[in-house]
Each structure stands twice: as structure tokens, then as C-alpha cells.
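A.B. asks: could you look at this predicted model? Sequence included:
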Amino acid sequence: MNDRRRQGLEKEISRIVGTTLLTEVKNDKIRRLVSIKETTLSKDGKYVDLFFSILDIDENLNKEKLIEDLNKLKGFFRKAIGSELTIRHTPEVRIHIDNTAEYGVKISSILNQISKKDSE
């Protein structure tokens, strides 16, 4: 599969999964706390890696439970992708959590603490 086709499929799969998250997922926690960040399709088109970002950055949020709930939805996402796209083989879904937003907030709070110490 050429790169241009793969990039187009990645964008379309990202749109499908995002719409499915907002409209069809019944788990309210996932619908409120998770957003699709990146989609990567393998070169042969057999696997799609979905990178989700956690929107609510709480210390008491159980990430393992959230990942487990997302993994339970893999088949649901695959079915949604297969029904919307006209491709020969629907790719197998793999779920990943992207921690860059959480890391950015952590770095920002550290920088704010350092600037407060410098101003004192």
C-alpha cells in the first residue's frame, strides 16, 4: 500500500473512531475522558494502532481500568471501521494510551513552581 493511500485511510479511520466515541459508545467515562489522538496503519494494512489521549488529568484516575475498558471496545471499533470503509480486509485494532498531554501539564507545573521560586 502506498503512503498516500495509507495516510488517507488513517485520517478516515481516525474520523470514524472519533465519531463512534462520541455517538455510539455507551460507557460515559470513556466518552467524557478519552479522545483519539493519532491513528497509524501498518504498511500491509492488517493492523491499525489507535493512540488515545486522556482529557481529564486526575491523580485518582484509574488508567489501568480505562485501558481495560478501551480494549473491550476493540471489536466495536473494528466493526465500525469495517462498516464505513470499503476495503478488502478490516485491520485489527490495537489500543495505546498517549501520555504527552499529561507529561506537558506536569512540565508546565514544574516550570510554574520554578518561576515562583525565582520571583521570591
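C.D. replies: Thanks, I have the structure now.
A.B. asks: when you work out contacts or count neighbours from here on, use the C-alpha atoms and nothing else.
C.D. replies: OK.
A.B. asks: and the residue nearest to residue 100 when sequence neighbours are not counted, what helix or strand is that in?
C.D. replies: In this structure, residue 100 finds its nearest non-sequential neighbour in residue 53, 8.0 Å apart by Cα to Cα, 6 or more residues apart in numbering. If you go by DSSP states H and E, residue 53 is part of strand 47-54.
A.B. asks: report all helices and strands that whichever helix or strand comes after that strand contacts.
C.D. replies: Elements were assigned by DSSP H and E; along the chain past strand 47-54, the next helix or strand is helix 63-72. Packing partners of helix 63-72 (3 or more Cα pairs under 8 Å, 6 or more residues apart in numbering; DSSP states H and E): helix 28-33, strand 92-98.
A.B. asks: please enumerate residues in contact with helix 63-72?
C.D. replies: Helix 63-72 is contacted from outside by 30, 94, 95, 96, 97, using Cα atoms under 8 Å, 6 or more residues apart in numbering.
A.B. asks: packing partners of the next helix-or-strand element following that helix?
C.D. replies: The helix or strand immediately downstream of helix 63-72 is helix 74-84, counting by DSSP H and E. The contact analysis (3+ Cα pairs under 8 Å, 6+ apart) places helix 74-84 against helix 3-23, strand 92-98.
A.B. asks: ok, second structure coming up, stack it against the first:
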Amino acid sequence: MSRDFSRTDRVGQEIQKEVAMIIQREVKDPRMGMVTVNAVEVTRDLAYATIYVTFFTLEGQNVEQSIELLNEASGFIRGLLAKRIKARIMPELRFVYDKSMIEGVRMSSLVDQAVASDQQKKNDKGDA
């Protein structure tokens, strides 16, 4: 019987949970705002972890600056993570902005516009 999740998936889930807690409670940089950890991809050798994040943007907040701040704090976050997770190898953390949420909202908006356009055309044909 095969396993449902690979080891890298389980490690990624644990890293996602702990990094979210660390960013929320330990990283005290007001320039960053609210950060959501969406997903974590860990390489097979557990050497690197790519962490996908989104931000609840504040006025004047720059996403690139926030990603840069997280990448600068990655050593600090990795140290705290190593204390919380018992692992022989602690992956190097890389933070990446996750655009999927914005793309989802954009696609939903396009679908709504198309449906409204079709409804308008249907109503115009019915009136004629």
C-alpha cells in the first residue's frame, strides 16, 4: 500500500504551519503588514523550501519590499523553525509572492463580466 503523502509534503505542511506562526508572532516589522503563507514546496533532498506568501496590502505597501524583508529575515525565521521542528536538515527558506489569489479574483471578475454581457444580449434580443 502506497503512502498518501510523501515525506517532502509532510515536511512542507509542518513548515507552512510553523512559519505562519513565526511570522505572525515573532517577526515585528511594521512595513510588512499581514502575511499569509499559502503553500510550501520542499525539494526532495530537503535543502530548500520555497514559501509562497500573499499580503493584505496596506496603503503604500510595496509587495517587492515585503518579499525582500522576508528574505532578509529568512535566517532568523529558519533559526526559530529549527527549534520548533525536530529535523536533521533544516531547509534554506526562500519567500516568493503568490499571485494565484489575485489571478483568481481577476478570472472571477472576467467570468462575471461575460455572464452579465450574455444576459444583456439576451435581454436586448427579447425586447426586439
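C.D. replies: Alright, I've got the coordinates. Predicted model, so just to flag it, every value in this text is computed and none were measured.
A.B. asks: TM-score for the pair, please.
C.D. replies: Once the chains are laid over each other, their TM-score by TM-score structural alignment, normalised by the length of the first structure reads 0.81; 117 aligned residues with a Cα RMSD of 2.4 Å.
A.B. asks: what's the closest of the helices and strands packed on helix 63-72 of the first structure to residue 74 of the first structure?
C.D. replies: Proximity to residue 74 of the first structure, assessed across those by Cα to Cα, is greatest for strand 92-98 (5.8 Å).
A.B. asks: tilt between the closest one and strand 47-54?
C.D. replies: Between strand 92-98 of the first structure and strand 47-54, the angle comes out at 30 degrees (axes from the mean of the first three to the mean of the last three Cα atoms, to 10 degrees).
A.B. asks: the helix or strand following strand 92-98 of the first structure vs strand 47-54, what angle?
C.D. replies: Counting by DSSP H and E, the next helix or strand C-terminal to strand 92-98 of the first structure is helix 100-119. Taking the same axes, to 10 degrees, one finds that helix 100-119 of the first structure is oriented at 40 degrees with respect to strand 47-54.
A.B. asks: mean deviation, helix 100-119 of the first structure versus the second structure?
C.D. replies: Comparison of helix 100-119 of the first structure with the second structure after fitting gives an average deviation of 2.0 Å (mean Cα distance after the TM-score superposition for the first structure).
A.B. asks: mind listing what the most centrally placed residue in the first structure touches?
C.D. replies: Geometric centre of the first structure, nearest residue: residue 52, 1.8 Å, by Cα atoms, centre = their mean. Residue 52 of the first structure makes contact with 34, 35, 36, 37, 38, 95, 96, 97, 98 under the criterion Cα under 8 Å, 6+ apart.
A.B. asks: related to what we said a few turns ago, which residues in the second structure does the strand holding residue 53 of the first structure match up with?
C.D. replies: Strand 47-54 of the first structure lines up with residues 48-55 of the second structure when matched by TM-score structural alignment.
A.B. asks: list the buried ones in stretch 3-21 of the second structure?
C.D. replies: 8, 9, 11, 12, 13, 15, 16, 18, 19, 20 (16 or more other Cα atoms under 10 Å).
A.B. asks: straight-line length of stretch 29-44 of the first structure, end to end?
C.D. replies: 34 Å (Cα to Cα, to the nearest Å).
A.B. asks: any idea how far that stretch is from the middle of the chain?
C.D. replies: 2 Å (Cα atoms, centre = their mean, to the nearest Å).
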